[in-house]
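S.K.: Please find the sequence and the predicted model below.
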Amino acid sequence: MSSINVRPATRADMPLILSLVAELAEYEKLSDQITSDPEEFAEHLFGPRPYAEVLIGELDGKACGFALFFHNFSTFLGKPGIYLEDLYVRADTRGSGLGKALLGTMAKLAVARGCGRLEWSVLDWNEPAIGFYKQLGAYSLDDWTQFRLTGDALQNLAKNTEEPALA
């Protein structure tokens, strides 16, 4: 039987995190969308104002997965929540219980931090992940459509807004 461990990432884990993110992007067929600067990425995770947190999942002492998440807030619940940006377990260790351990650790963090929910998005073609999440009791929000502003559209909206920007 394999030994599973989940631990918070440290700055020393940045090469591992970048490697796992690249593997995730390849799996999701989105490698062309990685544009992050490794030093800026590390600063956002481990600098004076961290914007996200990372858990490292280990199987028999070897890092085989990660979860990157951050807090959001529900005005309807009046409570913080946790948004799971990325969950990834290496293909050769899927089915080992590592993904469940990562999500379980996140659920414990959410409860300990007084959060009202833990949520994430999944690509609609990723049937193995969807099935896994449903087995854990998660459900899809089919009545919501996710929107995103990036690149020029984000810059244009910021530039063309007359109100002073908040930092």
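M.R.: Looks like it came in fine.
S.K.: CA atoms for contacts and neighbours, from now on please.
M.R.: Fine.
S.K.: Would you mind confirming that residue 80 is in contact with residue 116?
M.R.: Yes: counting by Cα atoms under 8 Å, residue 80 sits close enough to residue 116 to count as a contact (6.3 Å).
S.K.: any common contacting residues for the two?
M.R.: residue 74 (Cα atoms under 8 Å, 6 or more residues apart in numbering).
S.K.: what about the nearest residue to residue 18 once chain neighbours are set aside, how many neighbours?
M.R.: Nearest residue to residue 18, sequence neighbours excluded (Cα to Cα, 6 or more residues apart in numbering): residue 38, at 7.5 Å. For residue 38, the neighbour count with other Cα atoms under 10 Å is 13.
S.K.: Please name the nearest non-neighbouring residue to residue 120.
M.R.: Computed as Cα to Cα, 6+ apart, the closest residue to residue 120 that is not its neighbour in sequence is residue 84, at 4.9 Å.
S.K.: what about the longest strand in the chain?
M.R.: Scanning the chain for the longest strand, with DSSP state E as the assignment, gives strand 62-74.
S.K.: other SSEs contacting it?
M.R.: helix 14-27, strand 53-59, strand 79-89, helix 98-112 (3 or more Cα pairs under 8 Å, 6 or more residues apart in numbering; DSSP states H and E).
S.K.: Second structure for comparison follows:
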Amino acid sequence: MIRTARATDIPALHAMIRDLAAYEKALDEVRVTEEQLHTALFGPRPAAFAHLAEDDTTGEPVGFALWFLNFSTWRGVHGIYLEDLYVRPEARGGGHGKALLRELARTCVERGYQRLEWSVLDWNEPSIRFYESLGARPQDEWTVYRLTDGALAELGAR
């Protein structure tokens, strides 16, 4: 079952974010707190959204999709940028990841959004194969750039 996240899901969501970071060998980079997640998802001006996959038997959260809106200047409409998709290892293969992506695709179609985009680490072959099996195609002509920490502060201070 896929459903929109609720405020009571914050602890489980936070734990799965940490699990995802550990899988991606970047746990030391996780700084988000439960309070920050609550504000981002449920504050006065939510900037992000989340869906949870629940175990069919126990109802426990086994995966999540956290996303936000982007905008295509070429198409003139919003799209969804999927920041993170994660399914706990013991629940993989049960269709939860596909169901989460299906829900986001459905949201795009219903709202007239024309893109559903995300990034995947180049070494994550199981995820790449999964995404391509759904019809997703890599955007190889683009290179992602990022400013963080000191470089961001330095540029912002100029």
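M.R.: In hand now; what should we look at? Owing to the predicted nature of the structure, the values given are computational and were not obtained by experimental measurement.
S.K.: related to what we said a few turns ago, alignment lookup: the residue nearest to residue 18 of the first structure to the second structure.
M.R.: Correspondence of residue 38 of the first structure to the second structure, assessed by TM-score structural alignment: residue 34.
S.K.: related to what we said a few turns ago, corresponding residue for the residue nearest to residue 120 of the first structure in the second structure?
M.R.: By TM-score structural alignment, residue 84 of the first structure lines up with residue 82 in the second structure.
S.K.: go on, residue 133 of the first structure?
M.R.: Aligning on TM-score structural alignment places residue 133 of the first structure opposite residue 131 in the second structure.
S.K.: okay, the helices and strands packed on strand 62-74 of the first structure in a markdown table with mean neighbour count and distance to residue 73 of the first structure next?
M.R.: Shown next, in a markdown table, are these (neighbours: other Cα atoms under 10 Å; distance: least, Cα to Cα, whole Å):
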| stretch | mean neighbour count | distance to residue 73 of the first structure |
| --- | --- | --- |
| helix 14-27 | 17 | 25 |
| strand 53-59 | 21 | 16 |
| strand 79-89 | 19 | 4 |
| helix 98-112 | 17 | 12 |
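S.K.: TSV please, covering the ones you listed and showing distance to residue 155 of the first structure.
M.R.: Converted to TSV, these look like this (distance: least, Cα to Cα, whole Å):
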stretch	distance to residue 155 of the first structure
helix 14-27	25
strand 53-59	26
strand 79-89	22
helix 98-112	33
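S.K.: Out of those, the one nearest residue 157 of the first structure is which?
M.R.: strand 79-89 (23.9 Å; Cα to Cα).
S.K.: for the closest one, packing partners?
M.R.: Looks like strand 79-89 of the first structure contacts strand 62-74, helix 98-112, strand 118-120 (3+ Cα pairs under 8 Å, 6+ apart).
S.K.: Any chance of a markdown table for the ones you listed, columns distance to residue 144 of the first structure?
M.R.: Formatted as a markdown table, these follow (distance: least, Cα to Cα, whole Å):
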| stretch | distance to residue 144 of the first structure |
| --- | --- |
| strand 62-74 | 15 |
| helix 98-112 | 22 |
| strand 118-120 | 12 |
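S.K.: Indicate which one of those is closest to residue 32 of the first structure.
M.R.: Going by Cα to Cα, the one of these nearest residue 32 of the first structure is strand 62-74, 19.8 Å.
S.K.: Kindly name the residues of the second structure that line up with that closest one.
M.R.: Mapped onto the second structure using TM-score structural alignment, strand 62-74 of the first structure covers residues 60-72.
S.K.: what's the spacing between the matching stretch and its chain's center?
M.R.: Distance of stretch 60-72 of the second structure from the chain centroid (Cα atoms, centre = their mean, to the nearest Å) equals 4 Å.
S.K.: ok, and for it, which residues are buried?
M.R.: Within stretch 60-72 of the second structure, the residues that qualify as buried are 61, 62, 63, 64, 65, 66, 67, 68, 70, counting by 16 or more other Cα atoms under 10 Å.
S.K.: Please apply the same query to stretch 27-43 of the second structure.
M.R.: Judged by neighbour count (16+ other Cα under 10 Å), stretch 27-43 of the second structure contains these buried residues: 34, 37, 38, 39, 41, 42.
S.K.: What does residue 145 of the second structure correspond to in the first structure?
M.R.: So residue 145 of the second structure corresponds to residue 147, using TM-score structural alignment.
S.K.: So that match: helix, strand or coil?
M.R.: When classified by DSSP: H, G, I helix; E, B strand; the rest coil, residue 147 of the first structure comes out as coil.
S.K.: Any figure for the gap between it and residue 43 of the first structure?
M.R.: Distance, residue 147 of the first structure to residue 43 of the first structure, by Cα to Cα, to the nearest Å: 26 Å.
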